[in-house]
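# A structural model of the following input is requested.
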Amino acid sequence: MNAHLAASDLLTQTGTISTPKDRRRVVFATVIGTTVEWYDFFIYASAAGLVFGQLFFAPAGAQFATVLAFISVGISFLFRPLGAFLAGHFGDKYGRRVVLMIALIVMGISTALIGLLPSFTSIGIAAPILLVLLRVLQGISAGGEWGGAALMAVEHAPKDRRGLFGAAPQVGVPLGLLLASGSMAIMAVIAPGDAFLEWGWRIPFLFSIVLVFIGYYIRRRVEESPVFLEIAERKEQTQAPVVKLFRKHWLLVIVAALVVAGNNAIGYMTTGGYIQNYSTDPEGPIGFDREPVLFAIAASGVTWFISTWFAGWLSDKINRRRTYVIGWVLQLAGVLALFPLVNTGEIGLLFLGCAFLTVGLGFTYGPQSALYSELFPASVRFSGVSIAYAIGCILGGAFAPTIATLLVQATGTTAAVTAYLVVMTLIGLAATLLLRDRSGIPLGPEHEEEQAASPFLIRKK
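Below you'll find the predicted structure:
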């Protein structure tokens, strides 16, 4: 073996995860952990679209109550950067693993407490205030979760399989959507009508405690990232990683955030509860029952899962940038088809529209962990991926359901929503085209100079 083999590659090949069993454990733990996190995050959005307007914001009036419920979804995104800053700081100093464990516990406790909250009719204004405070804790947790999960997966991966390994935290989103929508759909069957409003929606929130115990048990059995172990062994942890990140890589943070924003705005049509609300509104143009819509959304999580994992694999074959460009084209087609299919009033076509949309979403999300990990230098990588992702979620998904609701109320048609989603997709495409593909770049701290070179396609001479 070459005596000069990078320590991070040595760990990956012969140390920390030297066997296929060890690698499977990393992937499995990442998938389970992120699925639990996003399940918790998405059942809030689903409940916001279905019941929170009536339970917590009813005094504002029917239409504005829905807007306030969706605003409460978006508020949590404003606190994601705080979670990302904290997670990035401690993750770059003390390791990825401990941050992931804390994020999982905070998310689970917050979610379970939401399931126990009294409604506005019981405790008045305290109800929406407590709801928003718990949603803020969810946002802080989500801000710290994704970066750590992405790095644990990619930094453990062989160089030529980072896209596939990196797809592990990405599939947590469609699996979380499937689990959240599926659990809500089952409860809508078990507790139909007023029973769902009174207590049925609470059960999926309380079930989060069980999922958190499972996720915690699995995650604590996974070793720390080999790249961080090498950084710690060299005693090269950055004392102020966030300061260094913005001093040297601020433009990269912005461009990387725009890549996420282009995907996130479209994804939150379903994960943010908008399609669920729009298609089940009894005063709206469609007026579906809750159960078939929730099952259709859950089923679209399957196609999202498949396309996300496939895109991660494909990015190892044709590189991240090309995979993303294909994804933006597919996503644009899905955006243009979504509302024409939903507005037919046929539940099968609503599913088809959501499923078609998820194909492009998977292609613009599956390679993201690998893309981000290869963009930022090792010493600030946790901070870089976490903060860029959090900012992108604010620019994209945070208020996408609110914006869509207000556009329909103002224009009386979903055409304006389609135009908004087209613009966001084109922004994501433009940001991707600015970046140079860096598939396979060494990730260890001994290659910091190479990692710090401009990742942009056009470089200053």
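
# hey, let's count contacts and neighbours off CA atoms from now on
Fine.

# what comes up buried for stretch 209-228?
209, 211-212, 215-216, 218-219, 222-228 (16 or more other CA atoms under 10 Å).

# Report how far apart the opening and closing residues of that stretch are.
Using CA to CA, to the nearest Å, the end-to-end distance of stretch 209-228 comes to 30 Å.

# follow-up on the earlier one: looking at the buried residues of stretch 209-228, which one is closest to L151?
S225 (7.5 Å; CA to CA).

# Show me the two of the buried residues of stretch 209-228 that sit farthest apart.
Within the buried residues of stretch 209-228, I209 and V227 form the most distant pair, 31.7 Å apart (CA to CA).

# rewinding a little: what's the closest of the buried residues of stretch 209-228 to E448?
Using CA to CA, the buried residues of stretch 209-228 come closest to E448 at V227, 11.8 Å.

# Tell me which other helices or strands the helix or strand that contains that closest one touches.
Using DSSP states H and E, V227 falls within helix 226-233. When contacts are defined as 3 or more CA pairs under 8 Å, 6 or more residues apart in numbering; DSSP states H and E, helix 226-233 sits against helix 7-14, helix 126-156.

# Next, the contact list for D92, please.
Contacts for D92 (CA atoms under 8 Å, 6 or more residues apart in numbering) come out as 228, 237-238, 241, 379-383.

# Show me those residues that map onto helices.
In this view, the contacts of D92 that belong to helices under DSSP state H are 228, 241, 381-383.

# rewinding a little: of the contacts of D92, closest to A103?
When these are compared against A103 (criterion: CA to CA), the nearest one is F382, at 14.2 Å.

# That closest one: neighbouring residues, count only.
By other CA atoms under 10 Å, the residues close to F382 number 34.

# so who does it touch?
F382 is in contact with 87-89, 91-92, 96, 147-148, 151, counting by CA under 8 Å, 6+ apart.

# Following up with a second sequence; could you model it the same way so I can compare the two?
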Amino acid sequence: MDNAEHRGARLRTASRPDRGALVRAFVASLTGTSLEWYDFAVYSAASALVFGKLFFPSADPLTGTLLAFSTYAVGYVSRPLGGFLFGRLGDVIGRKKVLVATLVLIGTATLLIGLLPTQAAIGPAAPAALVLLRFAQGVGVGGEWGGAVLLTSEYADSHRRGFWASAAQIGPPAGNLMANGVLAALGSLLTDQQFLAWGWRIAFLLSGVLVAFGLWIRVRLEETPVFRAMEASGDRPEAPVREVFTAQPRALVAAVLSRVAPDVLYAMFTVFVLTYATEHLRLPREQALAAVLIGSALQIVLIPLAGALSDRWNRRRMYLGGAVAAGVWPFVFFPMADSGSFGLLVLGVVVALAIHSLLYGPQAAFVAEQFTPRLRYTGSSLAYTLAGVIGGAVAPLLFTALLGSFGSWLPLALYLAGTAVVTLVGVLLGRDPAHDEDEQYAHPAKGAGRSPGRMITEAPGR
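Below you'll find the model as predicted:
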């Protein structure tokens, strides 16, 4: 082993985290994001199944669904506000405090949606209040993701960041699984009339219990080692949003573009597929929900597996392969689904969500690695939220409009392929991991005489 390898081995040994703290951070990241995405996914499923009828009644069911998906999009459009607000706070006051605040915000908004009167009861005030609460959900989610990623990745050995950061990535399928599971159970226990009248509310009201559990876990955590070191050195940024845009614009562009295809792919195969199966293919609602449930259950295993594999293989090349598959699979899925076979529908959704896992598992680590540690919460949050606006926010709306205009799946598949090209560009612009940034921050004596602030703000070459 040469001298460089010896130095790398000593750095990794010295920076091994406390295992108990790391596991607690993993559980807190996983449970918190799962609960928040349960809230978000309940809204998404309700948009496809009931909100069009209750809050946007129309003679044309597709028009009602289109209006309901408009409020779904509000939750994405409001995310950048959460990214700006909470991302900045996360780099200034700490990761833990911000994560507690985002959980409270999303849980309260979801609980109130479950209590909201419909348009038949209070008229136009009902959809207006729904939009406002959806906006609050989006603000909370916009500040959640970056902190949840850093909660585990800044506790872990940076050489295993792909696996540990994937805790936050398991949240969406786990939350989606819980949300659709609750809705499917209610749908099977209640008649369509009961489900439409009051049954859907139960899924929203359950949020109060789930969020209380998530808060109990998060308030018991300590701040991450990297932020504690940053705080001790006095190197916290004063204007992190401005610094991200002025000092790391390429990192921001790469991170934003890399997220577009996964967002759109997920919107198609967990949200719009419910509308496509029930209204276009005339399949029972239970079958559409079952396909999403099966795919989401498998993702709980596939996402951390993909994250772990990205630590062993080149993360960028793995991401590129997933983006190519995301662009090709829709051209296979839609002919399978149009056969009307429940088995082929399930297979198509499962493969699509497996491809999504190849992208989503390494995504948290890939996005975080684009930014230096002192700007990482802000940069990651901005990338996450800005990508959501151009990706997931408009996807269900465009899917619905394209299907209504053309009556064919081909424009949908071409749209998905286009987003895959966008993500390929983003990944090619991005950089590979710079593990020494975190290790030097935790161990400033290894910084070859540089000050902590200097070590952090210098971005490695691309």
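
# before we move on, the earlier item: buried subset of the contacts of D92 of the first structure as a ChimeraX selection?
Buried residues within the contacts of D92 of the first structure, by 16+ other CA under 10 Å, are selected in ChimeraX with:
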select :228,237,238,241,379,380,381,382,383
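
# Need the counterpart of I43 of the first structure in the second structure.
The equivalent of I43 of the first structure in the second structure is V42 (alignment by TM-score structural alignment).

# Sorry, slip of the keys, the one I care about is D289 of the first structure.
When the second structure is aligned by TM-score structural alignment, D289 of the first structure is paired with P284.

# which residue sits closest to E291 of the first structure, ignoring its sequence neighbours?
Take E291 of the first structure and drop its neighbours on the chain: the residue closest to it by CA to CA, 6 or more residues apart in numbering is A185, 5.1 Å away.

# typed the wrong thing, it's A387 of the second structure
Residue nearest to A387 of the second structure in three dimensions, not counting chain neighbours: V256, with 4.9 Å by CA to CA, 6+ apart.

# And the one you found, how far from P173 of the second structure?
V256 of the second structure sits 21 Å away from P173 of the second structure, going by CA to CA.

# Can you lay out the contacts of F382 of the first structure as CSV showing distance to K159 of the first structure?
Formatted as CSV, the contacts of F382 of the first structure follow (distance: CA to CA, whole Å):
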residue, distance to K159 of the first structure
A87, 25
G88, 23
H89, 26
G91, 22
D92, 21
R96, 19
G147, 19
G148, 18
L151, 13
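
# which of those residues lies closest to A103 of the first structure?
Nearest to A103 of the first structure among those is A87, at 8.7 Å by CA to CA.

# surely A126 of the second structure meets L116?
Yes: with contact taken as CA atoms under 8 Å, A126 of the second structure and L116 are classed as touching, separated by 7.1 Å.

# helix or strand for L265 of the second structure, which one?
helix 249-267.

# Give me the residues contacting the helix or strand just after that helix.
Remark: after helix 249-267 of the second structure, the chain's next helix or strand is helix 273-275, criterion DSSP H and E. The set of residues external to helix 273-275 of the second structure that reach it, using CA under 8 Å, 6+ apart, is 45, 48-49, 285, 288-289.

# Among those, name the ones in helices.
45, 285, 288-289.

# could I get those residues as CSV with distance to R19 of the second structure?
Output for these, formatted as CSV (distance: CA to CA, whole Å):
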residue, distance to R19 of the second structure
A45, 38
R285, 44
A288, 41
L289, 38
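
# Would you mind listing which of these are buried?
Buried by 16+ other CA under 10 Å: 45, 285, 288-289, out of those.

# ok, how many other residues are close to V36 of the first structure?
When neighbours are defined as other CA under 10 Å, V36 of the first structure has 29 of them.

# before we move on, the earlier item: which of the helices and strands packed on helix 226-233 of the first structure is buried the deepest?
Among these, helix 126-156 has the highest mean neighbour count (mean count of other CA atoms under 10 Å), at a mean of 25.

# what range in the second structure does it sit on?
Mapping helix 126-156 of the first structure onto the second structure (TM-score structural alignment) gives residues 125-155.

# do stretch 323-331 of the first structure as well
Counting by TM-score structural alignment, stretch 323-331 of the first structure lines up with residues 318-326 of the second structure.

# Perfect, that will be all.
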